[in-house]
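# below are the sequence and a predicted model for it; my questions follow.
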Amino acid sequence: MGSAISLRDDFDGAVLRRLARASGSANQVRRLLSLAEIYDGGSRTAAARIGGVSLQIVRDWVIRFNARGPDGLLDGKAPGKPSRLNDAQRRALVEVVERGPIPAIHGVVRWRLIDLVQWLHDEFAVSLDATTVSRELKKLGYVKLTARPRHHAQNEQAMEAFKKGFAAELAKVKSTLPKGTPVEIWFQDEARIGQKNKITRRWARRGTRPSAPKDQRTKSAYIFGAICPEQGKGAGLVLPFCNTETMALHLIEISLAVAPGAHAVVLMDQAGWHTTDKLDVLANISLIALPAKCPELNPVENIWQFMRDNWLSNRIFTSHGNIIDHCCEAWNKLVDQPWRIMTIGRRKWARRS
């Protein structure tokens, strides 16, 4: 019979009992007290009796304790079944998810778990179920998200060039102003709110499909909104049309919201009523056009989404006047929350140094 394995000599029975009193793990306490019995000169049989285990398991505890000290007597997490995907296969899975499906080849316009199951089988002859693929994707940092809309003709290079060149555009405006004039950066846009309203997501029990009221009538109004994210300010009007005359009214509203003695640089898209020479631009305002087909550059788009999701959707508007009332209420509620404007509206590329 082989000799018993000796315990490491940098601990003793008193130390292990003290550690047992401080431990929050019942299993570690049991193992510490068993090994304390051996340190105090007791037999391995007595140690096994204290631990309620066999001599072989006491021997395993001794090996773990000698290797890692008291931490070696804590319960470890069971390793479970090894993954059936190797690192190369995971990298390939990430690449195909990022690239997305090719409808003509894969027959779908977005990846479903069942499609990825089939792809893994076709590429690597690995048979997994949808639950396992979902678990692998979550480990890789992927979750299901709603895609944001992007104009099909958008020029991403133009977007990046605008952001990089905005400081120079701002400097040009400053050069035309008296030295020391404070400059406020504003963003402007319009949103149509009508009886054909949006239905937003909501919490519901799994397996059910909640309902929400939906109108088919066509009365509508427009919120003309502008925000100054750095100062949490907003200027808005609710108007019946989008044209040069209503845009001029909004510029007057923005002009009134600019701090006395300051100058507003207003960024907006290239709608016809924004760029026409017939538009009267007040002295304390300069206009800068955003690149075409790039609504992502305008944080007012995010303001509209927030207002629809929280205050304006899932409603039935009974009349045109009712639409106007709710639009005014929603905009005033936003202006009363300057921190909301700051949080949603700030863009690093537009912040003044």
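It's in. Numbering: from 1, shown residues only.
# please count neighbours and contacts with C-alpha atoms only from this point.
Fine.
# show me the helices in the chain, by range?
13-22, 26-39, 44-51, 55-68, 87-99, 103-106, 113-124, 130-139, 156-175, 244-257, 272-275, 300-307, 320-335, 338-345 (DSSP state H).
# count of residues packed around the nearest residue to D269 once chain neighbours are set aside?
The spatially closest residue to D269, leaving aside those adjacent along the chain, is L290, at 5.0 Å (CA to CA, 6 or more residues apart in numbering). Burial of L290 is recorded as 21 neighbouring residues (other CA atoms under 10 Å).
# check the chain for its longest strand and report it.
The longest strand of the chain (DSSP state E) is strand 183-194.
# could you check the angle helix 156-175 makes with that one?
130 degrees (axes from the mean of the first three to the mean of the last three CA atoms, to 10 degrees).
# run through who's touching strand 183-194.
Identification of contacts with strand 183-194 by CA atoms under 8 Å, 6 or more residues apart in numbering yields 174, 218-230, 258, 262-269, 298-301, 304, 317, 323, 327, 350.
# just to revisit the earlier point, how much space is there between the residue nearest to D269 and A350?
12 Å (CA to CA, to the nearest Å).
# now F187
10 Å.
# between those two, tell me which one has more neighbours.
Legend: neighbour count by other CA under 10 Å for F187 and A350, higher for F187 (25 against 18).
# ok, Q154 - contacts?
Per CA under 8 Å, 6+ apart, neighbours of Q154: A292, K293, C294.
# in strands, which of those fall?
Per DSSP E, the contacts of Q154 never map to strands.
# of those, grab the buried ones for ChimeraX.
Buried members of the contacts of Q154, defined by 16 or more other CA atoms under 10 Å, are picked up in ChimeraX with:
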select :293,294
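# now render the contacts of Q154 as a markdown table, adding distance to A283.
Output for the contacts of Q154, formatted as a markdown table (distance: CA to CA, whole Å):
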| residue | distance to A283 |
| --- | --- |
| A292 | 26 |
| K293 | 28 |
| C294 | 27 |
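# alongside the first one, take a look at this:
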Amino acid sequence: MAATLTTALTGEEITILKTYKRSRFSLVQHKAEALLLLDDGVTPDIIARFVERQPSTITTWILEFNRLRIASLFTGHAANTNASKLTPAQRAEIATALSQPPSTRGIPAQFWTVPQVKDWIASQFDVVYDSDTTYHLLLRHAGLSFKYPQVFDKRRGSDADIDARMAQIRDEIADALKDPGQVVFAADEVRVEHEAEVRKAWIHKGHPTTLSVDRIRQAQSYIGFLSQTTGEMDLLRLTWQNTETITRALTTLVDRHPGKKITVVWDNARWHRSKKLREHLDEGNVLANVHLVWLPPYAPDHNPIEKVWNEAKAAISNRQRLHFEDTVVGFETFIASSTFSYRI
């Protein structure tokens, strides 16, 4: 019997059980605690005292878990034995619940997952479905879609602070956008990487085929200046991203727009704010007609040029190029032949 009273929890199961330790339902909470304690080597007798159950109950929980795994936490819902159709009223209630973060239902998570939805519906409505497709449909019915969430730096400011700063920037550049003697750019750096990949191909049987490719991983850095009036892009290659190369890029930008006052809106990279760069902006210097404006920190989604980079990378990703220079030329050709509607 001693060999039976083990669980051999997987890492995923441990994560899920830790979540259920904070469940609003005491039975689910106690079962999760019992299984985690057992996994840590605590004996069933001690676990029984901890969760205020009989040792025989703990034994039953362990045996059920070994048979049903996580599903055993929800009494009576194993193997879909109590499953039934949801009523229209229940579906409406579920849609309301899924349209809100799981934390509003006592689940410590930012996003819903299928296991969480499945367990919550089972505990609330006594319904379990065999297929995950049903839960996918419920999530879609609640207005959710399956996609990668945006990831932001934890140092990012509040939405209110970011919106306030963006409003200030728009006010600051408003006159320049209407002045034919001035140009306004959204700017940013990007790296284009290349490594040739060999995929399957239709080849005649009995005729081995070899393909010579450049397998060296290479990258090219750029800085782009997206005009906020014409949507055209000034794209410049960079040997590196630092104050020296960015100063040279700004000098080239000035040469391309002679006699114009230039406003550049960009992020807070250290080489964008360096003392050495700002010294070149003083009166009498080559960059004297350049005015720099900084976006709110850690808010790249508010720089319209980020959408250009995404569009350009997507355009060249559908074709496998064997040589690095072919990738670079493809990227530059797409930028040069396009105008973009993205604005601050």
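All right, it came through fine. Worth saying up front: this structure is predicted, and the values here are computed from it rather than measured.
# could you tell me where the longest strand of the first structure falls in the second structure?
Counting by TM-score structural alignment, strand 183-194 of the first structure lines up with residues 182-193 of the second structure.
# so what's the gap between the matching stretch and the chain middle?
Centre-to-centre, stretch 182-193 of the second structure and its host chain are 22 Å apart (CA atoms, centre = their mean, to the nearest Å).
# same question, stretch 139-154 of the first structure
Worked out by CA atoms, centre = their mean, stretch 139-154 of the first structure lies 11 Å from the chain centre.
# now stretch 126-137 of the second structure
The answer for stretch 126-137 of the second structure is 26 Å, by CA atoms, centre = their mean.
# in it, what's buried?
D126, V127, V128, Y129, Y135, H136.
# hmm, back to that, compared with the first structure, how much does the match of strand 183-194 of the first structure deviate?
On superposition with the first structure, the mean distance recorded for stretch 182-193 of the second structure (mean CA distance after the TM-score superposition for the first structure) is 1.7 Å.
# V114 of the second structure corresponds to which position in the first structure?
So V114 of the second structure corresponds to L113, using TM-score structural alignment.
# how about that match, nearest residue that isn't a chain neighbour?
A130 (5.4 Å).
# show the contacting residues for that neighbour.
Per CA under 8 Å, 6+ apart, neighbours of A130 of the first structure: L113, I114, V117.
# most surrounded residue in those?
That'd be V117 among these, by other CA under 10 Å, with 19 neighbours.
# gap between that residue and E136 of the first structure?
In terms of CA to CA, V117 of the first structure sits 11 Å off from E136 of the first structure.
# ditto for S83 of the first structure
9 Å.
# how about K81 of the first structure?
Taken as CA to CA, the span from K81 of the first structure to E136 of the first structure is 13 Å.
# so between these two, which is more surrounded?
Applying other CA under 10 Å to K81 of the first structure and E136 shows that E136 carries more neighbours, namely 17 against 6.
# which residues touch the aligned residue in the second structure for that one?
If you follow E136 of the first structure across to the second structure using TM-score structural alignment, you land on L138. L138 of the second structure sits next to R91, I94, A95 when contact means CA under 8 Å, 6+ apart.
# write a ChimeraX command that selects only the buried members of those.
Here is the ChimeraX command that picks out the buried ones among the contacts of L138 of the second structure, judged by 16+ other CA under 10 Å:
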select :94,95
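# make TSV from the contacts of L138 of the second structure and add distance to T57 of the second structure to it.
Listed next are those as TSV, based on distance: CA to CA, whole Å:
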residue	distance to T57 of the second structure
R91	34
I94	32
A95	36
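# the first structure: which residue goes with Q90 of the second structure?
So, by TM-score structural alignment, Q90 of the second structure is matched to L85.
# what sits closest to its match if chain neighbours are left out?
L85 of the first structure sits nearest to V126 (CA to CA, 6+ apart), 7.9 Å away.
# you'd agree the one you found is up against L120?
Yes. V126 of the first structure lies in contact with L120 (CA atoms under 8 Å); the separation is 5.9 Å.
# how about stretch 215-231 of the first structure: buried residues?
For stretch 215-231 of the first structure, by 16+ other CA under 10 Å, it's K219, S220, A221, Y222, I223, F224, G225, A226, I227, C228, P229, E230.
# give me the subset of those lying in strands.
S220, A221, Y222, I223, F224, G225, A226, I227, C228.
# farthest-separated two in those residues?
S220 and C228 (26.3 Å; CA to CA).
# the first structure: matching residues for the one helix or strand N66 of the second structure maps to?
Counting by DSSP states H and E, the element that carries N66 of the second structure is helix 55-68. Using TM-score structural alignment, helix 55-68 of the second structure lines up with nothing in the first structure.
# could you check the distance from the aligned partner of W273 of the first structure in the second structure over to I246 of the second structure?
The alignment partner of W273 of the first structure in the second structure, by TM-score structural alignment, is W271. Note on W271 of the second structure: its distance to I246 of the second structure, by CA to CA, is 7 Å.
# who has more neighbours, these two?
I246 (21 against 18).
# and for the aligned partner of K164 of the first structure in the second structure, the neighbour number?
Alignment note (TM-score structural alignment): K164 of the first structure maps to A167 of the second structure. By other CA under 10 Å, 12 other residues sit near A167 of the second structure.
# how far away is A167 of the second structure from F185 of the second structure?
17 Å.
# do T239 of the second structure as well
22 Å.
# neighbour count: the two, which is higher?
F185 (28 against 10).
# what range in the first structure matches the helix or strand where T15 of the second structure lies?
Per DSSP H and E: T15 of the second structure is located in helix 11-20. The aligned range for helix 11-20 of the second structure in the first structure is empty, by TM-score structural alignment.
# now do that helix: which elements does it pack against?
helix 26-39 (3 or more CA pairs under 8 Å, 6 or more residues apart in numbering; DSSP states H and E).
# tally of neighbours for the nearest residue to T45 of the first structure once chain neighbours are set aside?
Take T45 of the first structure and drop its neighbours on the chain: the residue closest to it by CA to CA, 6+ apart is L55, 6.6 Å away. As a burial measure, L55 of the first structure scores 16 neighbours (other CA under 10 Å).
# now S338 of the second structure
12.
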